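Peer 1: model this:
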Amino acid sequence: MKDAALYLIPTTLGDTPVNQVLPSYNLRITSDLRHFIVENVRTARRFLKQCNPEIDIDSLAFYELNEHTDRHRISAYLKPIRQGESVGIISEAGCPAIADPGADVVAIAQSERIKVVPLVGPSSLLMAMMASGFNGQSFAFHGYLPIESGERIKTLKKLENRVYSENQTQLFIETPYRNKKLAEDILQHCKPQTLLCIAMNISCEDEYIATRPVKAWKGNLPDMHKKPCVFLIYR
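Peer 2: This is a model prediction of the structure:
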């Protein structure tokens, strides 16, 4: 790699073989890097071993970035780049910096005019959008909806209004153990004719993606407990 850069390295979305969802170019780049910014060191080490079983894990430097990280320390994670060595960001699942703390690092890199290189890989949001049958020309991702019931219901209704007033697909996610509760709120508070797509375990062996009117989902929800899901609503 000629110029030092910040590489955004997508990971698998589950127990999917890396060669099924990641280009060989990614694996070559990953094997050449010696510095990684990661959410969890243990899972990052496992992912790198899957990419290259011969990689010397103990020779690599890992910088942890998650909800416990002091944000004042993040800039120091880019020190290798300032000294001429590239750094990679690895998310827990999918693409870094999308609903992911890696965005904070990318923002610093951009402000310092450091070269940022996004690598090709699976994005649960885009893959769900592709398979939903919904409007792919205008869509919005809202991350996690409020935990408090009243606020969540208010937000759901606001997003549904945007579906009808703006002809815009609305995407959101939930912590896997709260998937069922969110789905039940959608069924209870959205219009019967509103379309709901549930995209679960995308790219994995038990992938499930289905679009139905809200009224058709009632009594027919799949088992979503502890499974990564993307929820989409449209008209």
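
Peer 1: make it CA atoms for all contacts and neighbour counts henceforth
Peer 2: OK.

Peer 1: verify the stated contact: residue 167 with residue 137.
Peer 2: No: at 9.7 Å, residue 167 does not count as touching residue 137 under the criterion of CA atoms under 8 Å.

Peer 1: quick one, strands of the chain?
Peer 2: Using DSSP state E, the strands of the chain run over residues 6-9, 35-38, 61-64, 87-90, 116-118, 139-144, 169-173, 195-200, 208-213, 229-234.

Peer 1: using a markdown table, lay out those together with distance to residue 81 and mean neighbour count.
Peer 2: Formatted as a markdown table, those follow (distance: least, CA to CA, whole Å; neighbours: other CA atoms under 10 Å):
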| stretch | distance to residue 81 | mean neighbour count |
| --- | --- | --- |
| strand 6-9 | 7 | 25 |
| strand 35-38 | 9 | 24 |
| strand 61-64 | 13 | 18 |
| strand 87-90 | 7 | 26 |
| strand 116-118 | 11 | 15 |
| strand 139-144 | 30 | 15 |
| strand 169-173 | 33 | 22 |
| strand 195-200 | 37 | 24 |
| strand 208-213 | 40 | 17 |
| strand 229-234 | 35 | 26 |
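
Peer 1: please generate a structure for the following sequence too, so the two can be compared:
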Amino acid sequence: MAENAFKYSGRLFLIPTTLGNENPLDVIPEKVKNILEGLNDLIVENEKTARRHIKQLLPEKNQQALNLQSLNKFTEAIELPTFLNACKKGLDIGLMSEAGCPGVADPGAEIVKIAHREGIQVVPLVGPSSILLAMMASGMNGQCFSFHGYLPIDKKERKQEIKFLERLSAEKNQAQIFIETPYRNNKMLEDLVQNLHPETRICVACDLTLASEFVITKTASDWKKTKTDLHKRPAIFIIQKEF
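Peer 2: Predicted structure coming up:
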């Protein structure tokens, strides 16, 4: 049976976190809280924010007992396999994203890949994913969509990429999803409006799960008439041109 395929008894739990400063219990299921309560070994992007999230969710948990390993752009690739040593000793480990779900637009995917290679069971837990929440509320093709991460910063390359994604959306009837650094969000929307066909639909999903949340889908021509400030606000962009 499949469960006998795992080499070690220790498991890797993928722990979702909030997308902002909302009450964790508004978006994090009780099961995640219960599992996190039993974990002391965690792989995190940022120790400070990870401790704050754990304290919000489990105020009574002993913070001094936590063994946190940092996984970010400064982590050497050669270090990564050692992060799962506790699993090989029979202990469960949690992998926690900075925001949302681990392994999705997140460096934790490398740890998950190693876990599969080493025969360690990977257990995904339910939590907020900005990509899926945006797709759900966009009114675009939820049967066929593609996530591209960040688009090029160079103006010429970005214009080419926007045009390419628009063609792709029409040819495949496929929604195209991407993100931007929050302080460049306004410029992103401006570039989309300027470079897309007037009837191409643009969805902007901003501050998902927060009190200030909005998800709006309009044509490029309608967005041109709309004033909105996305500066330093987490946002997802989706485009789709009718085929």
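
Peer 1: picking up where we left off before, of all the strands of structure 1, which one is nearest residue 155 of structure 1?
Peer 2: Between residue 155 of structure 1 and the strands of structure 1, the tightest spacing by CA to CA is seen for strand 139-144, at 10.0 Å.

Peer 1: which residues touch that closest one?
Peer 2: Contact with strand 139-144 of structure 1 is made by 99, 168, 169, 170, 171, 172, 173, 174, 175, as judged by CA atoms under 8 Å, 6 or more residues apart in numbering.

Peer 1: what's the farthest-apart pair in those?
Peer 2: 168 and 175 (23.8 Å).

Peer 1: in structure 1, which spans are helices?
Peer 2: Counting by DSSP state H, residue ranges of the helices within structure 1 are 18-21, 24-32, 41-51, 79-82, 102-111, 124-132, 149-166, 179-189, 214-217.

Peer 1: now mean neighbour count and distance to residue 208 of structure 1 too, for those helices, in TSV please.
Peer 2: Formatted as TSV, these follow (neighbours: other CA atoms under 10 Å; distance: least, CA to CA, whole Å):
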stretch	mean neighbour count	distance to residue 208 of structure 1
helix 18-21	15	17
helix 24-32	15	27
helix 41-51	16	24
helix 79-82	15	40
helix 102-111	16	28
helix 124-132	18	10
helix 149-166	16	23
helix 179-189	17	14
helix 214-217	18	14
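
Peer 1: just so I know, which of those helices lies nearest residue 197 of structure 1?
Peer 2: Checking the helices of structure 1 against residue 197 of structure 1 by CA to CA gives helix 124-132 as the closest, at 5.9 Å.

Peer 1: chain center to stretch 78-95 of structure 1, what's the gap?
Peer 2: 17 Å (CA atoms, centre = their mean, to the nearest Å).

Peer 1: likewise for stretch 100-113 of structure 2?
Peer 2: On CA atoms, centre = their mean, the centre of stretch 100-113 of structure 2 falls 8 Å from the chain's centre.

Peer 1: how long is it from one end to the other?
Peer 2: 19 Å (CA to CA, to the nearest Å).

Peer 1: what stretch of structure 1 does it fall on?
Peer 2: Aligning stretch 100-113 of structure 2 against structure 1 (TM-score structural alignment) gives residues 94-107.

Peer 1: what's residue 170 of structure 2 aligned with over in structure 1?
Peer 2: Under the alignment (TM-score structural alignment), residue 170 of structure 2 maps onto residue 164.

Peer 1: so what's that match up against?
Peer 2: Residue 164 of structure 1 is in contact with 234, 235, counting by CA under 8 Å, 6+ apart.
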